[in-house]
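Student: model the following, please.
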Amino acid sequence: MKRIFGSLLLAVGVAGCATGVAPSASESFVYQGNPLIRDRHTADPAPLVVGDTLYLYVGHDEARGDQMFNITEWLAYSTRDMENWTYHGPIMRPTDFSWVSRDAWASQVHEKDGRYWFYTAVEHDEEQGSHGKSIGVAVADNPLGPFEDALGRALVQNEDTDGPHHWDDIDPTVWTEDDGTSWLFWGNANLYYAPLNDDMVSFAAPIQQIELPHFEEGPWIFKRGATYYLAYASLDETIDPDERISYATAPSIEGPWTPRGEITGSAANSFTIHPGVAQFKGEWYLFYHVGNLTVGDQDGAIGRRAVAVERLRFGEDGLILPVEQTEAGILLP
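Tutor: Below you'll find the model as predicted:
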């Protein structure tokens, strides 16, 4: 997003290859390939596995015409088999934080000790002491809420980091170690991280940075065996003008991080891409978004994206095998 905001470009959508067929908000739907969600535009997928259920949190893209972004609320979906899905409606809106003016940007819900912590990027209300993107935290006793502001102010404000622009504090991802220590990673252009205190709303040590090749935004932390993985949206304009998903691995949550190259290329008709990774019932999945879904009279575009999903597979060496983005998706039996 650095290039887009820096030059204040407006992206014009082209006709999508898929057309939305809308179930009502109270109905379930059956997975029909990619895009996964077809009745509305969604972005920034964040999966969470709780027992036998996978919850998926997304931003609701509502840009119209040539509007760039208008992400108005966070929505929740769930499944027990990756085939049958239930839409649960909005779980929160930006202005549910009293210090926020707008923008339901990328989020992640993280379970710890039976509570569900919702970390998200929002636009700080300038009249309340800050400006630009900040990270807020909400909490609930249920994965579907109700979520309430856990801090009453931003956990991270634009002034807390020395980034190149006012939207470098976005896209939070959380990881909790076996010893109970939790870590927050986030950033655009710069990748930041810091350990959280037990209260989950303050830091136990100063904010630090990680250098990764072509890091742009959208970090996502997960672990397989003894290896930590950090997937992220990368941008190398010498290869592609659009973001791709790259990753790094480490023996510890504190690194050192070894760049491992790309997981998948750029998304159809979308400058941005955002990874969300989960292991569910023995299988690994990569969620991301594309820009080729038509809903009603609105074609896919940079501000009208659509969540998709593919299987994530690993080689014998533990490295991630390249993922091909397909319309067929995960090919359920």
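
Student: from here on, just use CA atoms for contacts and neighbour counts.
Tutor: Will do.

Student: surely Thr272 touches Asp240?
Tutor: No. Taking contacts as Cα atoms under 8 Å, Thr272 lies outside contact range of Asp240: 11.9 Å.

Student: quick one more, to check against the first:
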Amino acid sequence: MSDNKIINSYKPLTDHNPVMVQRFGADPYALVYKGRVYVYMTLDYPEMNDIGEIQENTYSKIDKISVISSDDLVNWTDHGTVYAAGEHGQASWGGNSWAPAAAWKTIDGKDKFFLYFANSGNGIAVLTADSPAGPFTDPIGKALISRETPTCAEVTWLFDPAVLMDDDGESYIYFGGGVPSEDKASDPGTARVAKLGKDMISIVGDPKPIENVSYLFEDSGINKIDGKYYYSYCSNFSMTPEAEKEKGFEQGEIITMVSDDPMGPFEMCNPVLKNPGHFFGLGGNNHHCMFEFGGEYYITYHTRILEEKMGILKGYRSTSVDKLVINKKNQPAASKATREGVKQLKSFDPYVENKAVTMSNAAGIATSQFGEEAVKYGSGDMIVTAIKTGSWIQISGVDFGDKPAAVIEVMVKRADGRRADKVKGKILVCLDSPESKALEEVEVSMDSVKGVGVEEGLLMISNRLDTQASGIHDLYFVFEGDGFEFYSWKFKK
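Tutor: As a prediction, the model looks like this:
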């Protein structure tokens, strides 16, 4: 760019973890639908004191769930934050939205989506939608599972759901955790499994205790691999060195158990992911989800590496994705958490309209809801905001093909409260580095003669490239000026 210095990102240009840097996201859960992975996360939102200093994360303010998706596991589209609980949430009867789980099912010929989450440690809620990005609404107006549910009153932490959609059309929900007393640390007895109704918003029969879950702490997981059912969880922090040696796993580690039946009994299997402190030097609770995508297995989990880079260290978590090791017995096995993350699964197509909130990295920007529906429900269509000189977004592995791109089209919008005559800026189109010489400098002006007004106050600006682009590159949009928002982009040959 010109003499203006670019803003540094919170992760290197070559790292893919954490998958999102524009906000925090904890307790990730993956849903695969029509060639995309949707990840739902607890929205860790910084708690502030009276003088604006970030305080330790107490989790008490959390009432939203973040949603992102990807078809290559590197470039992620931001779908916003589901207004799940609290005064303005769909489940307004609940105070919190922790540790989401998601599933989809075809009911009466239509695909329906279900988002389960914990009302702190006191029950499980369910929301429904017609799209994996929402809008989500509350179909029952109360908890799906509460302390009044049989066998659940004694569950220390009635939270952390996971859902299995079995091959025979049946579905199951797994939940629970916590240590009722010190003498029960080795076998807390607080894990549960229940069969879900055909409607996915009810349970059939009483939840069943999952027995012999050694040193259970929290974080239910469930997968069916090669005909076997793998229940997974995070071990608690009461393990002694002697217990760790005996059991073959450590405190705060993700452990699997295996069964021939979705409701058990389960037997101990393998540890799969050590505590984040083992990999990154910053420990904390460990939370995971294992998923299959494109014939390979992956594990998503959270760490504190984003807050470390931000200089906060107050317990705010961010989501990462890495390969899950499957051993010769077709069992999940010990895997590694990395900053590099996974390799991009497919190249990115620049010749279709791409939302600007799809990115692999960014600096100095934010995202916000776009359109009435997203504003009302929190998730859905989004737009890049808070643009300033030196801010940028990155899209990895963009394949321009052998025949060069000749034209770039962008859709922009005047920022709320900004007068049209005060909107002046540029979008610099760069390859391979945000500091490289721009292919084109797209001038953004609300009175631009190149602009064509469209719905929702968007303006399309089309520019012929000074330097044509071909081959595979990382693409950067680098911003100068302010007063505008960035909605979408598309190249043409």
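
Student: residue ranges of the strands in the stretch 101-250 of the first structure, please?
Tutor: For the stretch 101-250 of the first structure, the strands defined by DSSP state E, counting those that start in this stretch cover 107-112, 115-124, 133-140, 148-149, 173-176, 182-186, 191-196, 208-210, 215-224, 227-234, 244-250.

Student: need those strands in a markdown table (columns: distance to Ile37 of the first structure and mean neighbour count).
Tutor: Converted to a markdown table, those look like this (distance: least, Cα to Cα, whole Å; neighbours: other Cα atoms under 10 Å):
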| stretch | distance to Ile37 of the first structure | mean neighbour count |
| --- | --- | --- |
| strand 107-112 | 18 | 22 |
| strand 115-124 | 21 | 25 |
| strand 133-140 | 25 | 24 |
| strand 148-149 | 26 | 18 |
| strand 173-176 | 22 | 22 |
| strand 182-186 | 26 | 22 |
| strand 191-196 | 30 | 21 |
| strand 208-210 | 34 | 13 |
| strand 215-224 | 20 | 23 |
| strand 227-234 | 21 | 24 |
| strand 244-250 | 21 | 23 |
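
Student: out of those strands, flag the one nearest Glu159 of the first structure.
Tutor: Proximity to Glu159 of the first structure, assessed across those by Cα to Cα, is greatest for strand 133-140 (9.2 Å).

Student: rewinding a little: more neighbours: Thr272 and Asp240 of the first structure, which one.
Tutor: Neighbour tally, Thr272 of the first structure and Asp240, criterion other Cα atoms under 10 Å: the higher count belongs to Thr272, 29 against 12.

Student: what's the closest non-adjacent residue to that one?
Tutor: Leaving aside its chain neighbours, Thr272 of the first structure sits nearest to Glu243 (5.5 Å; criterion: Cα to Cα, 6 or more residues apart in numbering).

Student: contact partners for Ser202 of the first structure?
Tutor: Ser202 of the first structure makes contacts with Leu155, Leu196, as judged by Cα atoms under 8 Å, 6 or more residues apart in numbering.

Student: so how far is Leu151 of the first structure from it?
Tutor: Separation of Ser202 of the first structure from Leu151 of the first structure (Cα to Cα, to the nearest Å) stands at 9 Å.

Student: if we can go back for a sec, so the residue nearest to Thr272 of the first structure sits right up against Ser266, yeah?
Tutor: Yes. With contact defined as Cα under 8 Å, Glu243 of the first structure counts as touching Ser266 (5.5 Å).

Student: looking at those two, which has the bigger crowd around it?
Tutor: Glu243 (26 against 21).

Student: got the contact list for the aligned partner of the more buried one in the second structure?
Tutor: Under the alignment (TM-score structural alignment), Glu243 of the first structure pairs with Gly252 in the second structure. Counting by Cα under 8 Å, 6+ apart, Gly252 of the second structure touches Cys234, Ser235, Asn236, Phe237, Lys274, Asn275, Gly284, Asn285, Asn286.

Student: can you give me how far the host helix or strand of Tyr301 of the second structure is from the chain middle?
Tutor: For Tyr301 of the second structure, the host element (DSSP states H and E) is strand 296-303. Centre-to-centre, strand 296-303 of the second structure and its host chain are 11 Å apart (Cα atoms, centre = their mean, to the nearest Å).

Student: and it, which stretch of the first structure?
Tutor: Strand 296-303 of the second structure corresponds to residues 283-290 of the first structure when matched by TM-score structural alignment.

Student: list of residues touching that stretch?
Tutor: 35, 42-47, 267-270, 273-279, 305-313.

Student: please, which helix or strand holds the alignment partner in the first structure of Gly80 of the second structure?
Tutor: Using TM-score structural alignment as the criterion, Gly80 of the second structure maps onto Gly89 of the first structure. Using DSSP H and E, Gly89 of the first structure sits within strand 84-92.

Student: that strand vs the second structure, mean deviation?
Tutor: Strand 84-92 of the first structure differs from its equivalent in the second structure by a mean of 1.4 Å after superposition (mean Cα distance after the TM-score superposition for the first structure).

Student: okay, buried residues for that strand please.
Tutor: Neighbour counts over strand 84-92 of the first structure (16 or more other Cα atoms under 10 Å) mark Trp85, Thr86, Tyr87, His88, Pro90, Ile91, Met92 as buried.

Student: correct me if wrong: the first one contacts Ile37.
Tutor: Yep, that's Trp85 of the first structure we're talking about. No. The pair Trp85 of the first structure / Ile37 is not scored as a contact, 9.4 Å apart, by Cα under 8 Å.

Student: which residues do the two both contact?
Tutor: Contact criterion Cα under 8 Å, 6+ apart; residues shared by Trp85 of the first structure and Ile37: none found.

Student: give the contact list for Thr161 of the first structure.
Tutor: Going by Cα under 8 Å, 6+ apart, Thr161 of the first structure touches Asp169, Ile207.

Student: now the equivalent of Arg313 of the first structure over in the second structure: how far from Lys208 of the second structure?
Tutor: Under the alignment (TM-score structural alignment), Arg313 of the first structure pairs with Val325 of the second structure. With distances taken as Cα to Cα, Val325 of the second structure is found 30 Å from Lys208 of the second structure.
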